[in-house]
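sharing a model prediction with you, sequence too.
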Amino acid sequence: MSFIDQLKQRRTIYAIGKNVQQSPEQLNELIHTAIKYAPSSFNSQSSRAVTLFGESHTNFWEIVRETLRKLVPPEAFASTDNKINSFSAGFATVLFYEDQSVITGLQEQFPAYAENFPIWSEHSTAMAQLAVWTALSEIHVGASLQHYNPIIDAEVAQTFEIPATWKLRAQLVLGSIEAPAGEKTFIDDTIRFKTFA
C-alpha cells in the first residue's frame, strides 16, 4: 500500500472494541517506532508518549468522566457519559506529550528562534500523532483523537507519574473496528490550493 493510500485509509473510528489481533507488546513497538521516526524541528525529539492498556486505560477514561461530571450540567451529562463509555470500550489509549524542558533548552541555545520553538513543538506532536494513527490504520486498528487536556492534566499526571515538564497535547483511543467510519467529504480544491509555474 502506498503512503497516499495509507493516508486515505486512516479515518476517525468511533465504534471501537477490545478485539484487536495484536498484543500490547506489538502495539507498543509500533507506537514507539512511529514516534521515533516522526520528524521534529532541530531533531528535538520532544514528543513523549504514555500508552495505557487494561485497567490503566479504563482508569484514564474514568478520570475524564468524573472531571466532566463536575463541568457538564446534569441534564446534559447522559450524552457525555455515552461518549466516554465508547472510548472506554476500546483496547488502549496513547497519551501524547511534549517535553517542555526540551523546548526551553532549545530556546536558550537558539535565542533568535525562541518564540518559534513552542509552535514547532506543536508541529512535532501533530506529526507523531499522524504517524501513530496511520500506522495503526495500516494494521486495521481503529482510533480517534481526543483532546480533554488541560482539564484532566493534573489528575492524570498524578495517577500515572508523569514528569512535571511533560505537557499533555492529545489522547488517541484505539481498538478493534466495530463499525466503519462514515463517508468523508471534501471542500472544493480551488478553495484550498493554489499552484503557480
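The structure has been received and is ready for your questions. Since this is a predicted model, take the numbers as computed values, not measurements.

going forward, measure contacts and count neighbours with C-alpha atoms only.
Noted.

who touches the helix ranked longest in the chain?
With DSSP state H setting the assignment, residue counts place helix 117-138 as the longest helix in the chain. By C-alpha atoms under 8 Å, 6 or more residues apart in numbering, the list of residues contacting helix 117-138 from outside reads 6-7, 9-11, 30-31, 34-35, 38-41, 45-47, 96-98, 103, 106-107, 142-143, 169, 172.

second structure follows, compare the two:
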Amino acid sequence: MSEAFFELVKARRSYYALSNKTPIPADRITKIVEEALLFVPSSFNSQSSRVVIVYGKEHEALWDLVLEVLKPVAPPEQYPRTIEKVNACFKSGFGTVLFFEDNASVIDMQEKFPLYQDRFPTWAQHTSGMLQYIVWLAFEKEGLGASLQHYNPLIDERVRDKFNLPVTWFLTAQMPFGNIAAPADPKEFMPMEERFKVFGSKL
C-alpha cells in the first residue's frame, strides 16, 4: 500500500506551464479541496485553516490583482518579465486555490491553552503546509498540474477586500492549477548523507 502512495509523492512536481482546461470537472476539484480541509490534522483539533477556490474570471482577476500590487514595488526593468511569468504560468491555468490561516482561531487556542501560546502560530503553519501538500498530491493523482506561490503578504489586504473575507484570515500560499501544458524541469537532489541520519539498533 505504501508503495502506491510514494509513487504519487515521487510524481508530484511544480508545473509552471498550465492551460485553462482540466481533466476533471470543477465540482470534483472543489470536493477534493473540501475533503482535504476537513481531514487535515491540526494542533488540538484547532481547525484554523481556511480555503478559497477561484475559477474563471475570478481566477484571472486574482492574477491581474497580483500584477497591480507588484508593479509599484518591482524593479521597472524586471516588471515585463514578471507580467510574462504571471500570465503564462499562473493566470493561464484553470483556477487557483488560496490557502489561509484564521488568526482568530489561533488566538482562541492561545487563550484556552496559555502554556503553549507561543507555539500555536507555528503549529498553524504546520497545518497549512500539510493541507497544501494533501491538495497537491490529490491534484497530481487526478492529472492536474499545479505549483505553489507566495505573493503574500503583499496581496493579503487586496485579496480579502476583493472576496469580502474576514480580516483575521491571513494568506499563506496560492496554488494555481490546470492542464499540464509542458513537462516539469528535471529534479535535482542533494546527497542523502548530507540530509539524513539513523542512530540506534536496526532490529
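Looks like it came in fine. All values reported here derive from a predicted model rather than from experimental measurement.

got a TM-score for the two of them?
With the length set by TM-score structural alignment, normalised by the length of structure 1, the two chains reach a TM-score of 0.97; 197 aligned residues with a C-alpha RMSD of 0.9 Å.

the longest helix of structure 1 aligns to what range in structure 2?
Aligned using TM-score structural alignment, helix 117-138 of structure 1 spans residues 120-141 in structure 2.

mean shift between the matching stretch and structure 1?
Superposed on structure 1, stretch 120-141 of structure 2 shows a mean distance of 0.3 Å to its aligned residues (mean C-alpha distance after the TM-score superposition for structure 1).

now the helices for structure 1?
Under DSSP H, structure 1 gives helices at 3-9, 24-37, 54-69, 77-88, 100-109, 117-138, 153-159, 189-192.

I'd like these as JSON lines, with distance to residue 181 of structure 1 appended.
Shown next, in JSON lines, are those (distance: least, C-alpha to C-alpha, whole Å):
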{"stretch": "helix 3-9", "distance to residue 181 of structure 1": "10"}
{"stretch": "helix 24-37", "distance to residue 181 of structure 1": "22"}
{"stretch": "helix 54-69", "distance to residue 181 of structure 1": "22"}
{"stretch": "helix 77-88", "distance to residue 181 of structure 1": "14"}
{"stretch": "helix 100-109", "distance to residue 181 of structure 1": "35"}
{"stretch": "helix 117-138", "distance to residue 181 of structure 1": "12"}
{"stretch": "helix 153-159", "distance to residue 181 of structure 1": "29"}
{"stretch": "helix 189-192", "distance to residue 181 of structure 1": "22"}
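
of these, which is nearest residue 179 of structure 1?
With C-alpha to C-alpha as the measure, helix 77-88 is the member of these nearest residue 179 of structure 1 (12.1 Å).

what's the closest non-adjacent residue to residue 99 of structure 2?
residue 51 (4.9 Å; C-alpha to C-alpha, 6 or more residues apart in numbering).

likewise residue 147 of structure 1?
residue 170 (5.0 Å).

residue 124 of structure 2 versus the equivalent of the one you found over in structure 2, what's the distance?
Counting by TM-score structural alignment, residue 170 of structure 1 lines up with residue 173 in structure 2. According to C-alpha to C-alpha, to the nearest Å, residue 173 of structure 2 stands 13 Å off from residue 124 of structure 2.

more neighbours: which of those two?
Set residue 173 of structure 2 next to residue 124 and count neighbours by other C-alpha atoms under 10 Å: residue 124 wins out with 23 against 20.

circling back: quick one, which of the helices of structure 1 gets closest to residue 16 of structure 1.
That would be helix 77-88 among those, by C-alpha to C-alpha, at 7.2 Å.

and the closest one with helix 54-69, angle?
160 degrees (axes from the mean of the first three to the mean of the last three C-alpha atoms, to 10 degrees).

just name whatever secondary elements helix 77-88 of structure 1 is in contact with.
Using 3 or more C-alpha pairs under 8 Å, 6 or more residues apart in numbering; DSSP states H and E, the elements in contact with helix 77-88 of structure 1 are helix 54-69.

where in structure 2 does the helix it packs on fall?
Mapped onto structure 2 using TM-score structural alignment, helix 54-69 of structure 1 covers residues 56-71.

before we move on, what about stretch 7-24 of structure 1?
Stretch 7-24 of structure 1 maps onto residues 9-26 of structure 2, going by TM-score structural alignment.

need the nearest residue in space to residue 79 of structure 2, chain neighbours excluded.
Per C-alpha to C-alpha, 6+ apart, closest to residue 79 of structure 2 is residue 71, 6.6 Å.
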